[in-house]
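Q: Pasting the sequence and the predicted model now:
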Amino acid sequence: MTDAEWLDTPDRSDGRVYVMPDDLRFAVRVALATGRPLLLRGRPGSGKSSLAPYIATQMRWRYYEHVVTYRTQPRDLLWSFDSVRRLADAQVTVRRGQTPDDASYVEPGVLWWALAPHSARRRGRPAGAGITDPCPDPFEEVNTTRKPDRAVVLIDEIDKADPDVPNSLLVPLGSHRFTVAEIGREIRTERPEGAESEPFEEEGQGHRARHLVVLTTNEERELPQALLRRCVVHVLPEHDRAMLVSIAEEHMALWPGEVTDADRDLADAVAGELMKVRQHADKQGVRRPSTAEYLDALLACRSLGIRPGDREWQLLTKNVLIKPQQMAGDRA
């Protein structure tokens, strides 16, 4: 594999590949049928964050994501308001005898874009208003060719946020509406432009929801019970050897070059070695390597001609499957 081909290898989060077990597919259908958010639990690297872009790609729905941090504020997913810039501009406009347009300082969040993209582009101004500063879709490159009235939103690592954040989302997620305080306008789901059959609905059975919100948690912090009650909850299991190989085959089909029997044998061999590494990690008291790290190890082996048992394999194990910082943390 050349350097150029290596760089062209699709990323696991680009929505092109996902091996979806039947129980997970059913959980998605339930979330769509009920209009409830889908909360994914599981070990880091188990595919929680990859599901949402895959669903959006398969259904050709618009896609948005917000990675939660410890600094995330309750309304960041809905909108933000630049009060500092507004105050500075107000001093100029007042001297001119003008009134600042508060909508100019509104920045729609991912849930606003999902529910009401036309309103988000207008920054909440009423339809027909003259607009000199339309807000660009933050995922416009992806969403240009997708269905304008349907969307998938990924809220990643919701457990990192203060409990005020998930609690503040209960009403918007349940009623699909919220009010932007600074401009005094209610934002609600915009009317659909058409109805089409979707890959995740069974024949003869339509679903109600036009939006799917996917939440993920790494269990760093306990989530409010009120949020859990309002979600369809699914736990992604740790993948066994057979599932790892199935996932690898799907990814290898998109890798540059022909996939050979030797590649499939390599995928199985690396999966077998991963099982051993997991056992070793358990004995050492460090985190078990994930499916994501398995795919990294497989790509490295295929690209660099490494085979399990080689000297390079031992180096790869220490740098890809069991991270040096894990071992250092274990000794500390």
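A: Arrived safely, thanks for sending. Numbering: from 1, shown residues only.

Q: all contacts plus neighbour counts: C-alpha atoms, from now on.
A: Noted.

Q: The stretch 51-200 of the chain: strands as residue ranges?
A: For the stretch 51-200 of the chain, applying DSSP state E, counting those that start in this stretch gives strands covering 61-67, 79-81, 106-108, 147-156, 177-180, 185-188.

Q: List of residues touching the fourth one?
A: In other words, strand 147-156. With contacts defined as CA atoms under 8 Å, 6 or more residues apart in numbering, strand 147-156 is touched by 49, 52-53, 55-56, 60-68, 110-111, 114-117, 190-193, 210-217.

Q: Tell me how far the nearest residue to Pro166 once chain neighbours are set aside lies from Tyr63.
A: In space, and not counting its chain neighbours, Pro166 is closest to Leu227: 6.7 Å by CA to CA, 6 or more residues apart in numbering. Leu227 sits 22 Å away from Tyr63, going by CA to CA, to the nearest Å.

Q: Looking at these two, which is more packed in?
A: Tyr63 (27 against 17; other CA atoms under 10 Å).

Q: for the more buried one, what are its contacts?
A: Here Tyr63 is in contact with Pro53, Ala56, Ala114, Phe139, Val142, Asn143, Ala151, Val152, Val153, Leu154 (CA under 8 Å, 6+ apart).

Q: can you do 6 Å?
A: Ala56, Ala151, Val152, Val153 (CA atoms under 6 Å, 6 or more residues apart in numbering).

Q: picking that back up, check which helix or strand the residue nearest to Pro166 maps to.
A: helix 225-229 (DSSP states H and E).

Q: ok, Asp265 - how many residues close by?
A: 12.

Q: tell me which element it falls in.
A: Asp265 belongs to helix 261-284, assigned by DSSP H and E.

Q: Roughly how far does Glu222 sit from Trp313?
A: Taking CA to CA, one finds Glu222 at 38 Å from Trp313.

Q: second one coming, line it up with the first:
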Amino acid sequence: MAFQGTQKYIASADLQLAVNAAITLERPLLIKGEPGTGKTLLAEELASSLNVELIQWHIKSTTKAQQGLYEYDAVSRLRDSQLGDERVHDIGNYIVKGKLWEAFEAEQRPVLLIDEIDKADIEFPNDLLLELDKMEFYVYETQQRVKAQNRPIIIITSNNEKELPDAFLRRCFFHYIKFPTPDEMREVVAVHFPDIKKRLLEAALEAFFNVRDVPGLKKKPSTSELIDWLKLLVAEDIPAEALQDKDGKSSIPPLYGALLKNEQDIHLFEKLVFMARR
């Protein structure tokens, strides 16, 4: 069944092609794009649309590739041996399965999300090359070979914090999620706010894209920030007129703290607005 997006997730034609191509090729889909453009949500909605299990592995700076396979809990085994627990005679009782192991032994083909892979150490992607390629790994403690019953659909996200190794990239199908155009953004907003007033929406989108166009912003507002901002505008019943420039001059949009997330960007925006008013 081809992925075409869902009622909750508007996928562009290019993204739909990328997802379906990765599934056909049985290669991991590497998704890049600005934070807040729906990379993680893609895996959730893909699993929902296919009606399969979603297994999520959220990567941190301290995450090691081995943790995705399994971990040997030697501390628990030592403690149990001191207490005379019979479990110590079977080392398999102290093997903790990782997310890849869970995905490999799933009876139905799951979606495996490896989220924000660029947060980990530079060697992390290389340490998973064989496992992602061959869909198997060896457990040395139990002399057991774990092989995928059904090759999982793998979604890997990256925020471009680090360059990924060429050998890893070669094994992936790549797609960059472009920032939505105003028309595409209207479709996204309609999912979250189907009854929003048209005048408010148009004024909000114009103000939002004007903020994004400000040169020198450290963190441009993303789709998720727009949704939060619109939620506040609707809750506070802000009129469309409050978002529009007066006398053709720039103005600071109300509740702009939902759009700009650091003091440098706020100071820059206020400075540019002040200069435009002079």
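A: Sure, I can see it. Keep in mind the model is a prediction, meaning the values are calculated, not measured.

Q: Could you quantify their similarity as a TM-score?
A: With the length set by TM-score structural alignment, normalised by the length of structure 2, the two chains reach a TM-score of 0.84; 256 aligned residues with a CA RMSD of 2.4 Å.

Q: Quick check: Gln144 of structure 2 vs Ile91 of structure 2, distance?
A: Distance from Gln144 of structure 2 to Ile91 of structure 2, by CA to CA: 12 Å.

Q: Look at those two and report which has more neighbours.
A: More crowded of Gln144 of structure 2 and Ile91, by other CA under 10 Å: Ile91, with 14 against 11.

Q: before we move on, back to that, which of the contacts of Tyr63 of structure 1 lies at the shortest distance from Asp159 of structure 1?
A: Val153 (16.4 Å; CA to CA).

Q: Map the closest one onto structure 2.
A: Here Val153 of structure 1 is matched to Leu112 in structure 2, going by TM-score structural alignment.

Q: How about Val233 of structure 1?
A: Val233 of structure 1 maps onto Phe174 in structure 2, by TM-score structural alignment.

Q: same deal with Val245 of structure 1?
A: Checking TM-score structural alignment: Val245 of structure 1 goes with Arg186.

Q: how close does the helix or strand where that match lies sit to structure 1?
A: Secondary structure from DSSP H and E places Arg186 of structure 2 in helix 182-192. By mean CA distance after the TM-score superposition for structure 1, the fitted helix 182-192 of structure 2 averages 1.1 Å away from its aligned residues in structure 1.

Q: what angle sits between that helix and helix 198-212?
A: 120 degrees (axes from the mean of the first three to the mean of the last three CA atoms, to 10 degrees).

Q: Tell me the helices and strands packed up against helix 182-192 of structure 2.
A: Contacting helix 182-192 of structure 2 under the criterion 3 or more CA pairs under 6 Å, 6 or more residues apart in numbering; DSSP states H and E is no other helix or strand.

Q: Report the separation between the residue nearest the centre of structure 2 and Leu200 of structure 2.
A: Nearest residue to the geometric centre of structure 2 (CA atoms, centre = their mean): Thr40, 2.6 Å. Distance of Thr40 of structure 2 to Leu200 of structure 2, given as CA to CA: 29 Å.

Q: Could you do Leu232 of structure 2 as well?
A: For Leu232 of structure 2 relative to Leu200 of structure 2 (CA to CA), the value is 12 Å.

Q: Repeat that for Lys271 of structure 2.
A: From Lys271 of structure 2 to Leu200 of structure 2 the distance is 26 Å (CA to CA).

Q: Could you check which of the two is surrounded by more residues?
A: More neighbours surround Leu200 than the other of Lys271 of structure 2 and Leu200, with 21 against 11 (other CA under 10 Å).

Q: Against the centre of structure 2, work out the most remote residue.
A: Most peripheral residue of structure 2 (CA atoms, centre = their mean): Gly84, 45.6 Å.

Q: picking up where we left off before, please pick the buried ones from the contacts of strand 147-156 of structure 1.
A: Buried residues within the contacts of strand 147-156 of structure 1, defined by neighbour count using 16 or more other CA atoms under 10 Å: 49, 52-53, 55-56, 60-66, 68, 110-111, 114-117, 210-217.

Q: before we move on, back to that, nearest residue to the match of Val233 of structure 1 in space, please, no chain neighbours.
A: Leu30 (4.8 Å).

Q: for Glu141 of structure 2, same thing?
A: Ile91 (7.2 Å).

Q: Show me what the one you found lines up with in structure 1.
A: Counting by TM-score structural alignment, the partner of Ile91 of structure 2 is Asp102.

Q: That match and Val180 of structure 1, how far apart?
A: Applying CA to CA to Asp102 of structure 1 and Val180 of structure 1 gives a distance of 11 Å.

Q: Asn218 of structure 1 too?
A: For Asn218 of structure 1, the distance to Val180 of structure 1 - CA to CA - is 31 Å.

Q: Next: Asp89 of structure 1.
A: 20 Å.

Q: more crowded one of those two?
A: The neighbour comparison of Asp89 of structure 1 against Val180 (other CA under 10 Å) goes to Val180, with 19 against 14.

Q: what do we get in structure 2 for that one?
A: In structure 2, Val180 of structure 1 lands on Val139 (TM-score structural alignment).

Q: Just the helices from the stretch 1-150 of structure 1, written as ranges.
A: 3-7, 22-34, 48-59, 83-95, 110-115, 117-121, 140-143 (DSSP state H, counting those that start in this stretch).

Q: tell me, the first one lands on which residues of structure 2?
A: Right, the one you point to is helix 3-7 of structure 1. Taking TM-score structural alignment, helix 3-7 of structure 1 hits no residues over in structure 2.

Q: Distance of the aligned residue in structure 2 for Gln91 of structure 1 relative to Gln149 of structure 2?
A: Aligned by TM-score structural alignment, Gln91 of structure 1 pairs with Gln82 of structure 2. Applying CA to CA, the value for Gln82 of structure 2 to Gln149 of structure 2 is 38 Å.

Q: Then Leu268 of structure 2?
A: Counting by CA to CA, the gap from Leu268 of structure 2 to Gln149 of structure 2 is 54 Å.

Q: ok so, going back, what's the distance between the match of Val153 of structure 1 and Ala43 of structure 2?
A: From Leu112 of structure 2 to Ala43 of structure 2 the distance is 8 Å (CA to CA).
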